[in-house]
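K.L.:
Output the structure for:
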Amino acid sequence: MGAQHFDIAIAGGGLSGALIALALRARRPELSVALIEGGPAIGGHHIWSFFASDIDPADRALVEPLAAARWDRGYDVAFPEYRRTLPTQYRSIASENLAAAVEQAMPRGAVFTDARVETLDAGGVTLRSGDRIAAGAVVDARGLGGEQLSALQGGWQKFAGQMLELDAPHGLTRPVVMDASVAQLGGYRFVYVLPFGPSSLFVEDTYYADDPALDSELLAGRIAEYAAAKGWQVTSVSRQETGVLPVVTGGDFAALWQDVPHGVALAGVRAGLFQPLTSYSLPDAVRFASHVAALPALDGAAIAAASHRYARAHWQRGRFYRMLAAMLFGAAKPDRRYRVLQRFYRLNEGLIERFYAGRSTAADMARVLAGRPPVPLAKAALVLAGVGAPTSLNPDAQLQPAKIS
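P.N.:
Take a look at the predicted model:
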């Protein structure tokens, strides 16, 4: 490879790392940026979805061109005792779109794939091949490391998704973001349906579970059962993905950062930048990319310090969501957890939008907590007192980052 030097090297070509690279190329084009991905392609093989209300107007130009599908007529939710259509617009980004945008924006020789990181430090990134990419600043956006999980407490969101090609039009005009009218198996379960085309549906079977074990064949079978129950005749499966992500109920922010090399910045879920209850990371990935591109100084020390301050403020703002996650896992029986979300979706649409974006107001929090909770009062009191809440996450769990909604 030979000696190479960049102003900024980003380790991790997933959603967060790629968005930082795109934001820097658009807003700070004078800087040289390297994007280093251990897998064969930028973005991997994922679909990330988001509500249009998640994105600030100033940042829409960064994400709207990435959308593989847009739905402007709202979305549906369904529960055993309640159904609703909400008007919020919805979008999905496919990893192929993200990779294409990076290829177009980045100069030749600045994107590295199949480049596994051996070590990184404030002066650059050393690959397992032995090659060294020197940089004035280093950002680690490789995803939440297994060693970091022991600093967190909580449960898991796990899912399998398939793009189903049908023999006839399905007739859906809106996404079904949460269909929890299905049998509640293995924790809180819902099915997620995106109509990508007249006869194409992305269907995902999702669980809020106490353990991270994922049986992809079992979930694929349940997707097939769901499709059959809807009367959809599947001719082929053109895309598949799985994911296992933490739902955080508590933890130690300092421990999350304790092994970070001096002078290295963290980004994305590796920095804890996701909504603790939903594991939803896209809004924070966009905001942080914009934040980095707007920093007055972009040397290594400045970016590292800024990333720590940003993540610490995010952790503090997440206390409310961690408390709700603890109530969901610690106070509700697994087959009754749907009642928490069923009650939540009866609330004001603006409150729901702010919740998913991780921007709940004090009034929102008070409204969510008002009235009789949909969990046993005694258990709720114990969880709030720290008794019966989920314990530390398994550091050996095999996380698979993907879209969360």
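K.L.:
When you work out contacts or count neighbours from here on, use the C-alpha atoms and nothing else.
P.N.:
Will do.
K.L.:
which residues make contact with the biggest helix by length in the chain from outside it?
P.N.:
Ranked by residue count and defined by DSSP state H, the top helix of the chain is helix 300-317. With C-alpha atoms under 8 Å, 6 or more residues apart in numbering as the test, helix 300-317 has contacts from 8, 122, 136-139, 253, 263-267, 271-273, 292, 295, 297.
K.L.:
redo that, cut-off 7 Å
P.N.:
Residues outside helix 300-317 that contact it (C-alpha atoms under 7 Å, 6 or more residues apart in numbering) are 122, 136, 137, 138, 263, 264, 265, 266, 271, 272, 273.
K.L.:
Please give the structure of this sequence too, so both can be compared:
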Amino acid sequence: MNGRAIDMAIVGGGLAGGLAALAVSKGHPQMRIALVEAGDAFGGNHRWSWFTSDLDDDGAALLAPFAKTEWDAGYDVFFPGHERRLGSTYRSLASRDFDATLRRELPQDAIRTNSRAVELTPDGITLENGASLAARVVVDCRDFEPSAHLRGGWQVFMGRHLRTDTPHGLACPIVMDARVRQHDAYRFVYTLPLNANELFVEDTYYADAPVLDRDVLSERIDSYCQAMGWRGNTLGGETGILPVITGGDFTAYRRSLGQAGIVRAGARGGFTHPLTSYTLPFAVANALALARVADRPGPQIAALFEKRVHDHWRATRFYRRLGRMLFDAAKPGERYRVFERFYRLREPLVERFYAGRPTLADKLRILSGKPPVAVTAAIRALLGKGNPLVHERSQ
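P.N.:
Below is the predicted model:
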């Protein structure tokens, strides 16, 4: 390959890739790294949120440089038959602040935006413009690609950043408001009060098909805001379709990603919360793990991450089973009952569930009592295969 070789090329400047670059740069300032992103900004157009209980001290330290919106008074959930305020501290990070911090904290020669990688090998990458970059370690942190090797459903969402004409009066985030019409899916609205006159309102669906109709979702956000008494101007927004993985042949999926010797992390690598599509705790943990072994040969790091992701797949088996009951046992219009029942459980269990660290006692408690779906339907769902995660579409 032409050009001077670097120590590490990280492909994909989203959450996983950006945090990996930051952790390696901080832990090994002498290393030459490149954070290669196809777009013109790191993080795209997204917002990531998390509970402080999701992270240990090292994880919190990694996120410390980023400007965040913080809520220490807890958050609310609303369902047709239940509402509750939970006391967990909540945080949120906008992609524009993610991009600004990476540009400030990383060495300037590490920043490679507007650079689409078209080929990855264990010893370097080739860009769309034909240029190549030799590297001792190549890390693939690109976005998830739909795959027939995996099974499940989809989380479809549209978010809107709104500046209200008058103070909106919302003190805490509403993580789930499922009092809305369900529209043949588990639908809820997620709202963050960013300041006295700004809100982020997101309409989310656990849907069988990856269909995102922008006009329809925009109208539903309009209706929700009107019902809540919020009027104002739109400052921006985002849309997305994320996989909710309920099963599949994970070994075949990993093989389909390409040749061995490349470190694979992020959503494409399989590091997601199968039920919530949540990635932040895993992106943080992987970034720190990569920094600890960054001075080793690339194939050795790739082998370590191969073991790491298979351990993750085994550890999250419980969530995939719950996902199968959600998509294949519950009627679409009644899926909210699964979450309504869940939010009646003790708060420490809820925290461990979102962080991906449920205990055996937590799992037994979640499954005990009167189930929110018919037992026969649950058995059929657990014995079934589910739908392949393919054919992503939007309108």
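K.L.:
Superposed, what's their TM-score?
P.N.:
Here the TM-score for the pair of chains, by TM-score structural alignment, normalised by the length of the second structure, is 0.97; 393 aligned residues with a C-alpha RMSD of 1.4 Å.
K.L.:
circling back: let's see which of the contacts of helix 300-317 of the first structure end up in strands.
P.N.:
Cross-referencing those against strands under DSSP state E gives 136, 137, 138, 265, 266.
K.L.:
Leaving out chain neighbours, which residue sits closest to the third one?
P.N.:
This points to residue 138 of the first structure. Leaving out its chain neighbours, the residue that sits closest to residue 138 of the first structure by C-alpha to C-alpha, 6 or more residues apart in numbering is residue 9, at 4.9 Å.
K.L.:
And for the last one?
P.N.:
Setting aside the residues directly before and after it, residue 266 of the first structure is nearest to residue 140 in space (C-alpha to C-alpha, 6+ apart), at 4.8 Å.
K.L.:
Report the contact partners of the one you found.
P.N.:
Residue 140 of the first structure makes contact with 10, 11, 12, 265, 266, 267, according to C-alpha under 7 Å, 6+ apart.
K.L.:
Quick check: the aligned residue for the fourth one in the second structure?
P.N.:
Which is residue 265 of the first structure. In the second structure, the residue paired with residue 265 of the first structure is residue 263, using TM-score structural alignment.
K.L.:
In the second structure, what sits opposite residue 197 of the first structure in the alignment?
P.N.:
Under the alignment by TM-score structural alignment, residue 197 of the first structure pairs with residue 195 in the second structure.
K.L.:
measure its match to residue 164 of the second structure for me?
P.N.:
Distance of residue 195 of the second structure to residue 164 of the second structure, given as C-alpha to C-alpha, to the nearest Å: 10 Å.
K.L.:
same thing with residue 25 of the second structure?
P.N.:
Using C-alpha to C-alpha, we find residue 25 of the second structure at a distance of 40 Å from residue 164 of the second structure.
K.L.:
Those two: which is more packed in?
P.N.:
residue 25 (21 against 17; other C-alpha atoms under 10 Å).
K.L.:
Residue 80 of the second structure against residue 180, yeah?
P.N.:
No: using C-alpha atoms under 7 Å, residue 80 of the second structure is not in contact with residue 180, being 8.5 Å away.
K.L.:
between the two, which one's more packed in?
P.N.:
Ranked by neighbour count (other C-alpha under 10 Å), residue 80 of the second structure and residue 180 place residue 180 first, with 16 against 12.
K.L.:
Contact partners for the more buried one?
P.N.:
Taking C-alpha under 7 Å, 6+ apart, we find residue 180 of the second structure in contact with residue 188.
K.L.:
Tell me the secondary structure at the equivalent of it over in the first structure.
P.N.:
The alignment partner of residue 180 of the second structure in the first structure, by TM-score structural alignment, is residue 182. Three-state call for residue 182 of the first structure (DSSP: H, G, I helix; E, B strand; the rest coil): coil.
K.L.:
what's the answer for the one 10 residues further on, then?
P.N.:
Here residue 192 of the first structure takes the strand state, with states given by three-state DSSP.
K.L.:
Now do the contacts for it.
P.N.:
Going by C-alpha under 7 Å, 6+ apart, residue 192 of the first structure touches 176, 177, 178, 179, 203, 204, 205.
K.L.:
Closest one of those residues to residue 110 of the first structure?
P.N.:
residue 204 (34.5 Å; C-alpha to C-alpha).
K.L.:
Run a quick check on residue 40 of the first structure versus residue 111, I expect a contact.
P.N.:
No: counting by C-alpha under 7 Å, residue 40 of the first structure does not reach residue 111; the two are 11.4 Å apart.
K.L.:
Among those two, which residue is more densely surrounded?
P.N.:
Ranked by neighbour count (other C-alpha under 10 Å), residue 40 of the first structure and residue 111 place residue 111 first, with 21 against 12.
K.L.:
quick one: contacts for that one?
P.N.:
Counting by C-alpha under 7 Å, 6+ apart, residue 111 of the first structure touches 34, 35, 36.
K.L.:
Aligned to residue 243 of the first structure, what sits in the second structure?
P.N.:
Using TM-score structural alignment, the equivalent of residue 243 of the first structure in the second structure is residue 240.
K.L.:
give me the element its match is part of.
P.N.:
Assigned by DSSP states H and E, residue 240 of the second structure belongs to strand 232-248.
K.L.:
Beyond that strand, next helix or strand please.
P.N.:
helix 250-256.
K.L.:
And for that next one, what's in contact with it?
P.N.:
In contact with helix 250-256 of the second structure (C-alpha under 7 Å, 6+ apart) are residues 149, 150.
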